[in-house]
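Undergrad: Sequence first, then the predicted structure, then my questions.
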Amino acid sequence: MEYKWMIREKADSEAVKTLSKEINVNSILANMLVNRDVDTFQKAKDFFRPDLDKLHDPMLMQDMDKAVERLERSIENNEKILVYGDYDVDGTTSVAMMYGYLSQIYDKVDFYIPDRYKEGYGISEKGVRFAAENGYSLIVSLDCGIKAIEKVKLGKELGVDFIICDHHTPGEELPPAVAILDPKRKDCKYPYKELSGCGVGFKLVQAMAAKRGEDSSKVMGYLDLLAISIAADIVPITGENRIFAFYGIERINNNPRPGIKALMLRSRIEKELEISDIVFKIGPRINASGRLEHAKASVELLISKDLEDALARAEIVDTVNAARKNFDENITKEALSMIESMEIEKKTTVLFKEDWHKGVIGIVASRCIEKYYRPTIILTESNNKATGSARSVFDFDIYEAISECSDLLEQFGGHKYAAGLTMSVDKVPAFQKKFEEVVSSRISDIHMKPVLEIDDEILLDQVNYKFYNILKQMAPFGPGNPEPIFCLKQVFAENVRILKDKHLRFNVVQDGIDTKPICIAFGMADKTIFPDEIIYKMLLRKMRFDLAFEIRENTFRNNSTLQLYVKDIKFD
């Protein structure tokens, strides 16, 4: 995939100069921070030293008082409580957290995860009826429910109240729940709007603990689950989420709960865990059971109190994840073949095949975007309906585009970059046509090519440990605080080698500078730049190029060096 490089504009020079002096960093670092809206000494202090005391009061969230009151009344009246969550990572971590907390203070609590294939996304009729038939008078829903108007009405008819904890965008009408906790509500004045579903649930746990006079350390024990939800659900790691992620990852690295420890061992994570490890190793394993079988297995793993038991459960989840990879690869090949056979050039990809596995279509949509960069929806048949997952491209709001097609849909939900939708099978052709029209009218050329955002151009001798050690303190990285990417101009390569038939390793050289760090270019050994020209051969000929990269530390046999992880190479 060819990237368009976008080097960030230089921040206000006076602001950069002032910040550089106040916090004693060079102008490159100060410029990066100002571009991340860290432009004062106090903001820099908050950024580099996240503080749990800076968390917002949970009672600022609309309906929080009602939620706490209803939970307390349930406990006083000896009612049965059902914790209900979605089957993805955000949902299962939310359920593990809420069930873990409530079951410590009350013994009439259980949890429920809907079956992806039999019930679909969100609150299901089957789930509501299960609660009523089994004597549950209160459902606490997590990471779902904000649009479940009819299901919540059914609950009221059957004597089941709802407390909804969600972070998705509400519709015009809200469900008739006892309490709806969602910072994206128009009438909610909670200061931070980008919480994960688990984050909203955490605020309820915070409020409950405060009401009961419990030590806050008890609540902070759930930050590990919250950090996993933040990373896996790809919410911005800014503001309150940055504090949660910072301390959650610290907890995972120092004292992981048995379920997370087991997942780390299965994932062969032997260094300090980072956000990227959650995104690419931990998250997919937690997700796997809900994609192919039932997400209850993931919750049971996360709430396990014994490492031996957790290891056995993690092995099962790992086996399911391996099967998921096979489905993912095979369906992706089919989908790409379908796109290649299309004769008309389009701004969108909307594919439907009735026998594709519902559990991996979101992954397949992302894979298709890697090859054909445009808003993509992959649909399959489930319960006699066409159901699908949508993924977007840089800075294009796919949720809004889908909303414009709502007259053809039975259900949809999500956010700017990812969404889910359901429609009648016979509506698929009409949806394909209308979605293409809507996107074509909204999307611009800048959206149709992947953008590589580069923080700054630097010189090779500026890559040193003093510089790197400050970069490390900017973690955790993610949306809103991306891992820094730099570029070098007009360099060439020495000692070029191919690793494992697919990766490149070389030393990068810049005129007049002695240091020649090692570069690792994953998957670029056979990458073609021009017709019949691959990167490997061009590097061997010492052709000049511009290099975009991240700085990483590599440790081998107790010897640590800085390496450049290549993001892209552009030749003259």
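TA: Thanks, I have the structure now. A quick note: this is a predicted structure, and the numbers were derived from the prediction, not measured.
Undergrad: alpha carbons only for contacts and neighbour counts from here, please
TA: Will do.
Undergrad: how far away is the most centrally placed residue in the chain from Asp355?
TA: With the centre of the chain defined as its mean C-alpha position, the nearest residue by Cα atoms, centre = their mean is Ile234, 2.2 Å away. If you measure Ile234 against Asp355 using Cα to Cα, to the nearest Å, the figure is 29 Å.
Undergrad: Could you do Val463 as well?
TA: The span separating Val463 from Asp355 equals 51 Å under the rule Cα to Cα.
Undergrad: higher neighbour count, those two?
TA: With other Cα atoms under 10 Å as the criterion, Val463 and Asp355 differ in neighbour count, and Val463 comes out ahead with 16 against 11.
Undergrad: Which residues are in contact with that one?
TA: The contact partners of Val463, by Cα atoms under 8 Å, 6 or more residues apart in numbering, come to Ile551.
Undergrad: tell me the secondary structure for the residue at the greatest distance from the centre of the chain?
TA: Counting by Cα atoms, centre = their mean, the extreme residue of the chain relative to its mean C-alpha position is Gly512, 42.0 Å from that point. Remark: Gly512 carries the secondary structure label coil [criterion: DSSP: H, G, I helix; E, B strand; the rest coil].
Undergrad: picking up where we left off before, checking my notes, the residue nearest to the centre of the chain in a strand, right?
TA: No - with three-state DSSP as the criterion, Ile234 is located in coil rather than a strand.
Undergrad: how about the nearest residue to it, chain neighbours excluded?
TA: Pro479 (6.8 Å; Cα to Cα, 6 or more residues apart in numbering).
Undergrad: pretty sure that neighbour is touching Pro236, no?
TA: Yes - assessed by Cα atoms under 8 Å, Pro479 is found in contact with Pro236 at 4.5 Å.
Undergrad: Specify which residue of the two has the higher count of neighbours.
TA: Pro236 (21 against 12).
Undergrad: List the residues that contact Val428.
TA: Contacts were defined as Cα under 8 Å, 6+ apart; by that measure Val428 touches 352, 386.
Undergrad: And here is the other one:
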Amino acid sequence: MKDKQLINSSSTKVPDQRWQIAIADADLATQIAQETDLSPLMAQVLINRRLTTLAQVQAFLSPESQYLSSPLADFPDLPLSLELLINAINTRQKIAICGDYDADGMTSTALLLRALRSLGAQVDYAIPSRMAEGYGINKRIIDEFYEEGVRLLITVDNGIAAYDPIAHARELGITVIITDHHDLPPLLPPAHAILNPKMIAETSPYRGVAGVGVAYILARALAQSMGSSSDLTDSLLELFTLGTIADLAPLTGVNRRWVKQGLQVLAKSRLAGVQALIQVSGLSNEKNLKPEAIGFRLGPRINAVGRIADPQVVIELLITDDEGVALERAMQCEQINQQRQKLCEEIEQEAIALCESGKGANQPFNIQDNWVFLVVHPDWHHGVIGIVASRLVERYGVPVFIGTYEDETRQHIRGSARSIPEFNVFEALEFCKDLLDKHGGHRAAGGFSFKAENLEALRSRLRTFAHQTLAPEYLKPLVIVDVEATLAQVDFSLHSQLEALHPCGMENPDPVFWSANVRIHEQKKIGKGHLKVTLSQDEGLGQLAKKITAIAWRWGDFYPLPSRMDIAYRLRTNEWNGEVSLELELVGGRSSSAASERTEFVYGDRCYACRLVELDTGKEIRIRNPEGKVLIVQQGQRIGQLTHVSTEPMEVDVCQPPYFALIKSALEALGIGKEQNEKMTG
């Protein structure tokens, strides 16, 4: 599309987002850049990750060079677990594994099966039914294991909250080892041994491992104790890497170290199932697998099976050495994932329609009135509604609770919740617990069930909780931005430096840059609701920089974009016909006059919101803190006002700490130039 067409279009719009821009520390960034020979942009990204010394930066960029303590010292019950397992293997006792139906649980199950069988154990497994039984080990599974002669039971990715089932196993004389990573209940189950990173020191590098990480630690220690070869260790590392990334575990500590190693062996996998999965996922030509390839290509094909089909398909895929069986199971994963994608698209569109029409919700959904979204439909699949909830959070920027009926009687509803950073799902469910049958989760996500007759009461209660804990400015999708860059700075040299940050993922996200007043030359819709644009940025003296391509996933609703805008983006490479080019992945957009609109920033580990207002008497900056206090300062004035709805306004000297530095940080977040900054701060 031509520029003239864009300029004349009255229907242009940008995403309705809130930007949280990290405050730049130019002096420290320059110092780190000089000490490490890195770009100041890269240095600022490292500062944003709380890496502020040369030693911290070096440890992060080269995790394999750091000392790693023995897990035998960090996990108190690990020595006992090894003793119990070695004794069971040597005496030919039957061992059983109880796993879970998500990617973490399935890879954990496969990992331990491979390890134990290679070490000579008699071992089988079971995974509870997602639809009929729900999460975690239960009495039925234990009774069946007992009847089959099982005398040692290992849970993976579950068990820490299963007091009654574990007590039942103990009564039957079964030895129980729990391996789990979920939060600790008030009363721990009476297992013989428990391996859970929540029970070890917070300073331990193993603190952030997922369920597959605990299984890997146990299996690796067992293999070492029994003198196993490195071939087994490599195959276990592949499954650890697959499960850790697919489960969105934090890529810090030992996870970062092992995933970095695992990605190298995963691309050249010796496991027939992983090879087949890579083949059907279209990744066969990838020389180096990155976390996003696993997170968006391999992980969904594994997770889809656990969501809507039989997890046994994935277990067989990951434990078989038969290439024919592996390809057959990989094709099943592919077909199931296509079905999952179709279900998600259908449910998402139906949920949007319900939301915006008001059917089933008494009235059309109004963000400003409700602040939280609860939608229920009888025909949705339990296994995928959590994915849809995440998409609705992305679309509306509010917490989403989504449910469907458990059976044809429509008397009970089961659901999933996903949230925004400022809304704690678990606390919300606790606030509503008298209306719920069961609930659980954490800050960002949760699950729940309740009687259908309580639907409207629950909707009202959630709305009350949202109004008590949120503020209106939180009700927009959040874009967290690292640092401003000009498009001239975006080159292969910067991209090469950013590679050192990998593996990126949870708690170590891909860097997000922003550029001001970018010119959109061409734009078109591609695929299912995506945009492809060509853009550039003025370099001075009226000259235009070279053009660069950008992809904006799920931005079809914003077509056409305005001819000029501020953009937030990640840096990517694209290979086509043997040529590699740089491109941007757009994650945020705002009008180029957004300096006068609301912007979020972090100062002193706290999140603030600021806005620049044009008045007849000059410019005025308004800064709001998390408690709702607002600092109002007019340009050139030394005295400002500190206001709050519950108190009288108070005059403060903005040239004194902490106000002066706070105002300066706010102006930097708004993108105000140095000259204007000096005028505002006197």
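TA: Perfect, I can see it now. Fair warning: this is a prediction, and the values are worked out from it, not measured in the lab.
Undergrad: Quick check: TM-score for this pair?
TA: Comparison of the two superposed chains (TM-score structural alignment, normalised by the length of structure 1) gives a TM-score of 0.91, and 561 aligned residues with a Cα RMSD of 2.5 Å.
Undergrad: on that earlier part again, residue in structure 2 paired with the residue nearest to the centre of structure 1?
TA: The criterion is TM-score structural alignment: under it, Ile234 of structure 1 has Leu248 as its aligned partner in structure 2.
Undergrad: and if you look at Ile28 of structure 1?
TA: Matched by TM-score structural alignment, Ile28 of structure 1 corresponds to Leu41 in structure 2.
Undergrad: So Ile518 of structure 1 sits against Leu504, correct?
TA: No - taking Cα under 8 Å as the contact criterion, Ile518 of structure 1 and Leu504 are not neighbours in contact, 10.2 Å apart.
Undergrad: These two: which is more packed in?
TA: Under the criterion of other Cα under 10 Å, the comparison of Ile518 of structure 1 against Leu504 puts Leu504 first, with 22 against 19.
Undergrad: what about the more buried one, is that helix, strand or coil?
TA: Secondary structure, three-state DSSP: Leu504 of structure 1 is strand.
Undergrad: Could you do Tyr101 of structure 2 as well?
TA: Assigned by three-state DSSP, the conformation of Tyr101 of structure 2 is coil.
Undergrad: that older thread, and the match of Ile28 of structure 1, what element?
TA: Taking DSSP states H and E as the definition, one finds Leu41 of structure 2 inside helix 40-48.
Undergrad: how far apart are that helix and its match in structure 1?
TA: Between helix 40-48 of structure 2 and its aligned stretch in structure 1, the superposed structures give an average distance of 1.4 Å (mean Cα distance after the TM-score superposition for structure 1).
Undergrad: Just the buried residues of whichever helix or strand comes after that helix, please?
TA: Scanning forward in sequence from helix 40-48 of structure 2 by DSSP H and E, the next helix or strand is helix 54-61. Neighbour counts over helix 54-61 of structure 2 (16 or more other Cα atoms under 10 Å) mark 57, 60 as buried.
Undergrad: what's downstream of helix 54-61 of structure 2, the next helix or strand?
TA: Following the chain from helix 54-61 of structure 2 toward its C-terminal end, the next helix or strand by DSSP H and E is helix 71-74.
Undergrad: Which secondary structure elements does the helix or strand following that following helix sit against?
TA: Elements were assigned by DSSP H and E; along the chain past helix 71-74 of structure 2, the next helix or strand is helix 78-90. Using 3 or more Cα pairs under 8 Å, 6 or more residues apart in numbering; DSSP states H and E, the elements in contact with helix 78-90 of structure 2 are helix 71-74, strand 193-195, helix 211-225.
Undergrad: Dump those to TSV, plus distance to Ala121 of structure 2 and mean neighbour count.
TA: Output for the helices and strands packed on helix 78-90 of structure 2, formatted as TSV (distance: least, Cα to Cα, whole Å; neighbours: other Cα atoms under 10 Å):
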stretch	distance to Ala121 of structure 2	mean neighbour count
helix 71-74	22	15
strand 193-195	19	24
helix 211-225	12	24
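Undergrad: Over in structure 1, tell me which residue corresponds to Gly211 of structure 2.
TA: In structure 1, the residue equivalent to Gly211 of structure 2 is Gly197, according to TM-score structural alignment.
Undergrad: Please list all residues in contact with that match.
TA: Residues in contact with Gly197 of structure 1 (Cα under 8 Å, 6+ apart) are 90-91, 94, 142-144, 165-167, 229.
Undergrad: run the last query once more with 10 Å
TA: Contacts of Gly197 of structure 1 were listed using Cα atoms under 10 Å, 6 or more residues apart in numbering, and they are 85-86, 89-95, 141-144, 165-168, 181-182, 226, 229-230, 233, 235.
Undergrad: What sits closest to it if chain neighbours are left out?
TA: Take Gly197 of structure 1 and drop its neighbours on the chain: the residue closest to it by Cα to Cα, 6+ apart is Asp143, 4.3 Å away.
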